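Asker: Below are the sequence and a predicted model for it; my questions follow.
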Amino acid sequence: MRLPRPHRHDVLIAVVGLLSGLLLYVLGLHENAGRHLVPEWVALLPLALSAGLELLRRTVPRAALVAGTVAVVANELTVGSLATVVMFTDLMYAAVVYGTPRSARQLPFTTGGATVAVTVAALAWWRDAEALMLGVLTAIVCFLPAITGAAVRNHREAAEAARLRAEQTSRLAELDRKQAVSAERARMARELHDMVANHLSAIAIHSTAALSIDSAATSREALAVIRENSVQGLAEMRRLIGLLRATSGEEGPVAVPRLEGLGDLLAQARKTGAGSGLEFALADTRPAGREALPAPVELAAYRIVQESLTNAVKHAVPGTVEVRLELADGRLTVRVDSPYGDRVTGPRAPGSGAGLVGMRERVALLDGEFEAGPAGPVWRVRAVLPADEKAGKA
């Protein structure tokens, strides 16, 4: 297996260590000047080996430390070089900093135990307090580099963990921001659709009738309805703009539609659907003297009825559209039944299906129940909404 190229700092350490050792050798500054078991030049071999091992201090720190231990022991059998000992301490430090987590945990304990063992053995052998110096030297060469490396590694790991936590926090914040933006977009899309769709549908239906029926009375009636819905649609748009400004703090809160306004909503639907043979009826069975419902529930129920009436005007066959409200067991039930079948007469307006999606989303936000579909001769929209205080916090 081919080893990666040494880091430039490791090359610099190796070069400085080798040159320092050569300079000490040339000047005759030896660690063990009186030891001549082998020729003096032999001390250059452990020096060269230690310098070469410095190139591997990051890539294979454990193997470099083992070979460095052999080199420093061999160095003590020669006249010795202080540069070799210093490079061994660096190899010990690198083994803790760059080695495996297991090595990083074991080496401080191993070198600490070795320091104690050497100190005790020296005292037992020489029986002199000066033997403690050997223990101190062992600690300086082995234990202190290992402890320093452990401290540096712990600091780096803590910094990396903090960086990862910061990145994760940033990503979660960005995800929350995107979700908030998406939720706000969906909310404004529902409001825009529910506010304007029924007015534009009425305008489309009556303008189609005015164009297809060559009658002055029909055209006059259609223009009246078109004008009324245009004015109301403009008012709704202004209310929506006021809502947006209120969100940014430029204006005070804007009034939210409530179920008390269903009478006006049905009156408007009667004008719009008169040409299609539609009648509209409201059956409100909620008990008298009841407490006011939370504003989100009132708004959702109002918008569901509004969208259902709009769909009835666009698609229902002649007949009666019935709106029913029931309040029982802390739950508000909204039901709209429209005559269902193939519509062959009367002008129609195209639909996109966004209304059903918006109604379903409104109910889901309140943890309610929603269903829409044919039920015998009628198309039924039914929503069950929680009417307690928790719903007001949704």
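Answerer: Sure, I can see it.

Asker: C-alpha only now, for contacts and for neighbours.
Answerer: Noted.

Asker: mind listing what Ala255 touches?
Answerer: Residues near Ala255 by C-alpha atoms under 8 Å, 6 or more residues apart in numbering: none.

Asker: can you give me the helices in the stretch 51-200 of the chain?
Answerer: Here the stretch 51-200 of the chain has its helices, by DSSP state H, counting those that start in this stretch, at 61-76, 82-98, 101-126, 132-138, 144-212.

Asker: could those be laid out in a markdown table, adding mean neighbour count and distance to Ala364?
Answerer: Converted to a markdown table, those look like this (neighbours: other C-alpha atoms under 10 Å; distance: least, C-alpha to C-alpha, whole Å):
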| stretch | mean neighbour count | distance to Ala364 |
| --- | --- | --- |
| helix 61-76 | 20 | 59 |
| helix 82-98 | 25 | 54 |
| helix 101-126 | 16 | 50 |
| helix 132-138 | 17 | 72 |
| helix 144-212 | 16 | 12 |
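
Asker: Identify the residue spatially nearest to Pro31, adjacent ones excluded.
Answerer: Wrong residue type there; residue 31 is Glu, not Pro. Closest residue to Glu31 in three dimensions, ignoring its sequence neighbours and counting by C-alpha to C-alpha, 6 or more residues apart in numbering: Gly80, at 4.8 Å.

Asker: who's in contact with that neighbour?
Answerer: Taking C-alpha under 8 Å, 6+ apart as the criterion, Gly80 is in contact with 30-33, 43.

Asker: Okay, one more to line up with it:
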Amino acid sequence: MFSLARPHRADVLLSAAGLAGGVILWLVGIHIQNGRLFDSPWVSLLPLVVMSALELLRRSAPRTALAVGTVALVADQFTVGSLATLLMFTDLVYAAVLYGPPGAARRIPVITLLVTVATTVGFVVWMPSADAVLIGIVVGMVSFGPALTGVSVRNHRDAAVAARLRADQTALLAEMDRVQAVTAERSRMARELHDMVANHLSAIAIHSTAALSIDDPDTSREALGVIRRNSVDGLAEMRRLIGLLRDGGGRTPSAAPTLASLDALVGQAGANSASSGLTVTLTDSRAGSGPLPAPVELAAYRIVQESLTNALKHAAPGPVTVRLGRSGNLLTVEVSSVVGDRPGPRAPGSGAGLVGMRERVALLGGTIGAGPVPGDDGTTSWLVRAELPVEEGTLGR
């Protein structure tokens, strides 16, 4: 289809060079054939001018340029001919394959090959001589050779485009992976920060409120002791987290907490909640207390820690029981506390702790539930129960 787009600069140069070269050859009297129908040399300038003009369309309308150029080349055979006209036609064949649509790029080499073969056979039958074969070779060089060159260049160009596309897709996937990794790391940091600090800050909030609201020196002294202890422990936890986040520093970060530290956690929770009427106990019914995979131990520890924090905030006076058990490939973690109203101050909750527990369990491929459970004695308990796979091969499934 004809296009009115502005010609490319290189096409303008090719057109001008072809026209100038043909005119120079005409001026010095160099022609490529004799004894034609139109023997006057000036007639050969007409196909030359047409072919030169078609060079301006080699990119914008390659098929139209090739079709009209073929007619111009045939017309040139009835004149004394010009080498410049012939060379510009070969460029039109090359451009039609390179810049034309994919269908044309596939058909043109086949058509030019058939034309070359048919021309060679026809001339051999008409005049059996070496000249007939030479004519076939020339036709192949003018038509099939440029078409084959265009196919090769187009294939290399398409391969380069595909390679750039794959590189762009790879870069996009890498960026998506980076964003996901950053998001996951931020979520992990948020869970760690919440689980490490919320317990201490909840105890500080409750006991500071008690110290301000109860006018009793002994109670205030006990509350201030709990506040100081939790402040120091919370500061230590914050320093540990900051140490983990620092780049380099030449220090080895402290190890993550494990189930072996539950005794200390339960003891601390009991001391923090004694003034609220809570008694915290730990029951470990596992057969053997060998180490579990590090992600499982950390998740179980954080679940117990967050559940004890929630009990300190919301539970009514009574027992808070932590139970550990193992059945086959599952580690069971349960924390129960009494549901009901209790006197004294409470710390507000945001719900982020339950979200963090669910995220930890989901990462390990386990299950978790939290809700009220009626008891045999008519009371209602709040039960957090999690089941975590303990074999390395089952984590995350």
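Answerer: Arrived safely. If you're wondering where the values come from, they're calculated on a predicted model, not measured in any experiment.

Asker: any chance of the helices of the stretch 51-200 of structure 1 in CSV, plus distance to Glu54 of structure 1?
Answerer: Below are those laid out as CSV (distance: least, C-alpha to C-alpha, whole Å):
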stretch, distance to Glu54 of structure 1
helix 61-76, 8
helix 82-98, 7
helix 101-126, 18
helix 132-138, 21
helix 144-212, 15
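
Asker: How many residues are close by Leu292 of structure 2?
Answerer: The number of residues packed near Leu292 of structure 2 is 16, by other C-alpha atoms under 10 Å.

Asker: distance of it from Arg326 of structure 2?
Answerer: Using C-alpha to C-alpha, to the nearest Å, one gets 11 Å for the distance from Leu292 of structure 2 to Arg326 of structure 2.

Asker: re earlier: select, out of the helices of the stretch 51-200 of structure 1, the one closest to Gly277 of structure 1.
Answerer: helix 144-212 (13.1 Å; C-alpha to C-alpha).

Asker: Tell me what angle that closest one forms with helix 82-98.
Answerer: 30 degrees (axes from the mean of the first three to the mean of the last three C-alpha atoms, to 10 degrees).

Asker: which residues in the stretch 251-394 of structure 1 form strands?
Answerer: Under the criterion DSSP state E, counting those that start in this stretch, strands of the stretch 251-394 of structure 1 are mapped to 278-284, 319-328, 331-339, 369-375, 378-386.

Asker: Glu40 of structure 1 contacts Ser81, correct?
Answerer: No - when contacts are counted by C-alpha atoms under 8 Å, Glu40 of structure 1 is not listed as touching Ser81 (10.3 Å).

Asker: what about those two, which has more around it?
Answerer: For the pair Glu40 of structure 1 and Ser81, the greater number of neighbours falls to Ser81 (26 against 16), based on other C-alpha under 10 Å.

Asker: The more buried one contacts Val26, correct?
Answerer: No - contact status for Ser81 of structure 1 versus Val26: not in contact, 11.2 Å apart, counting by C-alpha under 8 Å.

Asker: what is in contact with those two at once?
Answerer: With contacts taken as C-alpha under 8 Å, 6+ apart, not a single residue reaches both Ser81 of structure 1 and Val26.

Asker: who are the neighbours in contact with the closest residue to Ala211 of structure 2 other than its chain neighbours?
Answerer: Distance criterion C-alpha to C-alpha, 6+ apart; nearest residue to Ala211 of structure 2, sequence neighbours excluded, is Ser220 at 4.6 Å. Applying C-alpha under 8 Å, 6+ apart, we find Ser220 of structure 2 in contact with 210-212, 214.

Asker: One more: Val97 of structure 2?
Answerer: 104-106, 108-109, 147, 150-151, 154.

Asker: follow-up on the earlier one: just among the contacts of Gly80 of structure 1, which is most surrounded?
Answerer: When neighbours are taken as other C-alpha under 10 Å, the top entry among the contacts of Gly80 of structure 1 is Ala43 (23 neighbours).

Asker: How much space separates that one from Leu223 of structure 1?
Answerer: For Ala43 of structure 1, the distance to Leu223 of structure 1 under the criterion C-alpha to C-alpha works out to 110 Å.

Asker: repeat for His9 of structure 1
Answerer: Taken as C-alpha to C-alpha, the spacing of His9 of structure 1 relative to Leu223 of structure 1 amounts to 85 Å.
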